[in-house]
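Student: From the sequence below, what's the structure:
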Amino acid sequence: MKVFKLIIIVIVVILSACKDANVTQQPSLVTTVQTQLTKRADVTRLHEIPAVFLAENRANLSFQLSGTINQSLVKIGEHVQQNQILMSLYNPNISPALNTNMARLESIQAQIAQAQRDVARLAELRKNNSASKTAFELKETSLKDLIAQKKAVKAQISLALANQSEATIKAPFAGTIVTIDAQVGEFVRSGQVVMAIYQQDMLEVEVNLTLQLWDNISLDDNIAGIYNGEIIEFRVVELAQVADAKSHLMKVIFKLTSSIDNAVGQQVTLQFPQMYQAVYQLPLEVIVDDGINKPYIFTVVNNIAVKHYIEPLFIDNGYIVFGSDADIQNPVVIKGQSRISAGTKLQVAQ
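Tutor: Coordinates of the predicted model:
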């Protein structure tokens, strides 16, 4: 009996100890966090897009007939004047064709002069019935044929002269020779590019923009750029109306409003501001995003943690700009959010 009572006493003591231990080890049900208020505001995002300076006036030059280069009169980097002869070629068919037709023209003109005299003489003889009507008409027909031949030969001469002019390339405008792709003695085909010329003092850039950025600009708008650490200005001169089929981007051409020496091929950064209206901005670490669920923040409502889902827009310098369907009127948890979940009781640190 005494042993039984002793066992009962031990069990009671152990249970009492366990109860005391549970009371002392029970964790706190209130989590301390830091909060701040936030409100909607307009935010401007600056998109920086690299581009390369191009000559506004640039031309790839070629001959319009085949032949062998016999003269190259300029060098790469040389500045040339408008209509200056740059290169010429030899085509063996040009001079013979021209010389042959010139000789034919001279012969035909002599025949026409004689035929005109014969027609005049027969016309006088016809007055006295000394010449037949048939002879007169035959001579008139012969004269008309000669005149038609003269016209055809002149057309051939004009073509030969045109071909002769095509045997030389002239500068279409004052500019700088940037490439020479054919050398003296080389055979080139009609339409083959043999050199390129740029007008260095008039510059532009071509940029492919997303539809969202393209929609924010119009013809003649001014856009800022950064070149060698300095701000320069461009003007919109061309706006594509159809997106590229592969990239789905819109091509836009901007003309530099000032002048920069030796900048063709150099990189410049264009700046495109984009306005976001009535959005929120908070430190990036405030956002809870597990990569599976929609990103959210915690707000404090009556000292209880409440999830508030957001629509991220962009991140800039450690801050996230986001939209929200509902206004965020309650304080936002900015520190301690990793230790809480929806429904957690909160204590806001002062």
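Student: going forward, measure contacts between C-alpha atoms and count neighbours the same way
Tutor: Noted.
Student: Quick check: next helix or strand after the strand or helix carrying Val119?
Tutor: Using DSSP states H and E, Val119 sits in helix 94-127. The first helix or strand that comes after helix 94-127 along the chain, using DSSP H and E, is helix 133-166.
Student: Touching the helix or strand just after that next one from outside, list them.
Tutor: Remark: after helix 133-166, the chain's next helix or strand is strand 168-170, criterion DSSP H and E. With contact meaning CA atoms under 8 Å, 6 or more residues apart in numbering, strand 168-170 is reached by Leu61, Ser62, Phe63, Gln82, Asn83, Gln84, Ile85, Leu86, Met87, Ser88, Leu89.
Student: Pull the contacting residues for the second one.
Tutor: Remark: with contacts taken as CA under 8 Å, 6+ apart, Ser62 is in contact with Ile169, Ser190, Gly191, Gln192, Val193, Val194, Met195.
Student: now the fifth one
Tutor: Listed by CA under 8 Å, 6+ apart, the contact partners of Asn83 are Lys170, Ala171, Pro172, Phe173.
Student: so where's the longest strand in the protein?
Tutor: strand 267-283 (DSSP state E).
Student: and the nearest residue to Tyr296 once chain neighbours are set aside, how many neighbours does it have?
Tutor: Excluding the flanking residues, the one nearest Tyr296 by CA to CA, 6 or more residues apart in numbering is Tyr309, at 4.1 Å. Tyr309 has 18 neighbours, counted by other CA atoms under 10 Å.
Student: ditto for the one 3 residues further on
Tutor: Using other CA under 10 Å as the criterion, Pro312 is surrounded by 18 other residues.
Student: Can you give the distance of the one helix or strand it maps to from its chain's centre?
Tutor: Pro312 belongs to strand 311-316 when elements are defined using DSSP H and E. Relative to the centre of its chain, strand 311-316 is centred 26 Å away, using CA atoms, centre = their mean, to the nearest Å.
Student: next up, for comparison:
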Amino acid sequence: MRRIQARHWGWLVPVAAVVAIMVACSGREAQVEVRPVTVRTAPVLAGEDLAPLRFAGVVRARQRAELTFQVSGTLHERPAEIGQPVVAGDLMARLRNPQLIPARDSARARIRETDAQLRQAEQEYQRAVTLRERGVLSEQDLEQLLARRDALEAGRATAQAALAEADQLLRESELRAPFAGTVEAVLAEPGEFVAAGQPVLRLSSALGLEVEVRIPEILRTSLKPGDRLTVWRVMERGSEPLTGVVTEIGRGSRRGELYPLVVSLDDPSLAPGVSVEVGVPRGRREALALPVLAVFRSSEGPAVFRVRDNIAERVPVTVLQLAGEQVLVSGEALSADDQVVYAGLTRLVSGDRVTVIGQVAASDQVGTMDQLESSQ
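Tutor: Below you'll find the model as predicted:
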């Protein structure tokens, strides 16, 4: 009887073992499913909060000039030296040309000669008028004398013009300061031959400063004269930023070239030659910015994983523009200050619980000139 009971209940042993194994496996699977995925996130930035792109330039004087002679010759004298302050009219350099003084003297002599001939022609004409009234001289002879006098008057006017030109060329042999300022550079030394139009000195005024940078077309269209831009000193990163005013914007450019942008600077602490960076705001203010690594492609199109309450959620986006390490996007379900995953995407599925181990601050997402140029 006992043997029969043992047979009757013996089949329960393997069944219980199988049930125990299944329970253990399901417990392990539950543990795997609830384990959060480790990710890194970055904030979504609104277009108006994007850091401006920085373009490098060198401060220069607003009023500046390269002084040149209008005639060629040997540089005879150059009183001006580098760094010397000058006022308008000061002698900067003098040229020697052996042809200038003889040309002036020749023009003067030509005027004296013409004056003498003109006086004689006038006297002859007056006598001829008297003779014509007496009937001694013909009308044709009188007209010839009148024509000769008129020709001499025209010759005198030509001689006076030649003298004025000679005097002007002689004055051009002296180089004088057109405005008050400081000598920035000396480009020729006494004894050297200087061609007409060759720069000899560079002069700048201390009345105002400016900086010129080159920007791409996408940023040029969003600027206008009078706009205020932020300017940073390159060698003093910890100093307070300055403010500049847009004065000129290039409207034409050759293919592939950047457009000139001139910014006026009135800070007394600056000087010509100081390296600065000009911050130009981005043109797409309505777009959202986030790291390029946060965007992934799927069968449904580009998307990102947004993290809220430690839950990752897939959000579709539309890519508008690449800008180096950032991308400008639009999306109805995405807004500024949302946190998106940029590291750990391959292990994520929408709805997964996540653990954030690192976040990128908004101030760290700074655009640079190289980033924008690489996106063109």
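Student: still on that earlier bit, and the contacts of Asn83 of the first structure, which is closest to Gln271 of the first structure?
Tutor: Using CA to CA, Phe173 is the member of the contacts of Asn83 of the first structure that lies nearest Gln271 of the first structure, at 31.9 Å.
Student: Now do the SS call for the closest one.
Tutor: At Phe173 of the first structure the chain is in coil, as set by DSSP: H, G, I helix; E, B strand; the rest coil.
Student: what lines up against it once you look at the second structure?
Tutor: Per TM-score structural alignment, the equivalent position to Phe173 of the first structure in the second structure is Phe179.
Student: Distance-wise, check that match relative to Arg62 of the second structure.
Tutor: Remark: distance between Phe179 of the second structure and Arg62 of the second structure (CA to CA, to the nearest Å) = 13 Å.
Student: same deal with Arg347 of the second structure?
Tutor: From Arg347 of the second structure to Arg62 of the second structure the distance is 58 Å (CA to CA).
Student: Can you pick out the residue with more neighbours from the two?
Tutor: Under the criterion of other CA under 10 Å, the comparison of Arg347 of the second structure against Arg62 puts Arg62 first, with 19 against 10.
Student: In this structure the more buried one contacts Leu207, no?
Tutor: Yes: using CA atoms under 8 Å, Arg62 of the second structure makes contact with Leu207 at a distance of 7.4 Å.
Student: returning to that earlier point: against the second structure, where does the helix holding Val119 of the first structure fall?
Tutor: The aligned range for helix 94-127 of the first structure is 100-133, by TM-score structural alignment.
Student: For the equivalent of Gly252 of the second structure over in the first structure, give me its contacts.
Tutor: With TM-score structural alignment as the matching criterion, the partner of Gly252 of the second structure in the first structure is Val242. The neighbourhood of Val242 of the first structure, defined by CA under 8 Å, 6+ apart, consists of Met250.
Student: where does Val242 of the first structure land in three-state SS?
Tutor: Taking three-state DSSP, the label given to Val242 of the first structure is coil.
Student: Now do the end-to-end distance for stretch 209-226 of the second structure.
Tutor: For stretch 209-226 of the second structure, the end-to-end distance is 16 Å (CA to CA).
Student: got it, and stretch 348-355 of the second structure?
Tutor: From its first residue to its last, stretch 348-355 of the second structure covers 12 Å (CA to CA).
Student: what does that stretch contact?
Tutor: Applying CA under 8 Å, 6+ apart, the external contacts of stretch 348-355 of the second structure come out as 34-39, 305, 307, 310-314.
Student: Look up how far Gln114 of the first structure lies from the closest residue to Leu122 of the first structure other than its chain neighbours.
Tutor: Spatial nearest neighbour of Leu122 of the first structure, chain neighbours left out: Phe136 (5.8 Å); criterion: CA to CA, 6+ apart. Separation of Phe136 of the first structure from Gln114 of the first structure (CA to CA) stands at 14 Å.
Student: Please identify which of those two sits among more neighbours.
Tutor: Phe136 (19 against 13).
Student: ok, Ile304 of the first structure - contacts?
Tutor: Counting by CA under 8 Å, 6+ apart, Ile304 of the first structure has contacts Ala342, Gly343, Thr344, Lys345, Leu346.
Student: contact partners of the strand holding Pro312 of the first structure?
Tutor: So strand 311-316 of the first structure is in contact with Leu284, Pro295, Ile320, Val321, Phe322, Gly323, Ser324, going by CA under 8 Å, 6+ apart.
Student: Select from those the one having the most neighbours.
Tutor: That'd be Val321 among those, by other CA under 10 Å, with 20 neighbours.
Student: compared with the first structure, how much does the match of helix 94-127 of the first structure deviate?
Tutor: Aligned to the first structure and superposed, stretch 100-133 of the second structure gives a mean residue distance of 1.3 Å (mean CA distance after the TM-score superposition for the first structure).
Student: mind checking how far that stretch is from the chain centre?
Tutor: On CA atoms, centre = their mean, the centre of stretch 100-133 of the second structure falls 62 Å from the chain's centre.
Student: Report the buried members of the contacts of Ser62 of the first structure.
Tutor: Ile169, Gln192, Val193, Val194, Met195 (16 or more other CA atoms under 10 Å).
Student: How far off centre is the strand or helix carrying Arg3 of the second structure?
Tutor: Using DSSP H and E, Arg3 of the second structure falls within helix 2-10. Distance, stretch centre to chain centre, for helix 2-10 of the second structure: 98 Å (CA atoms, centre = their mean).
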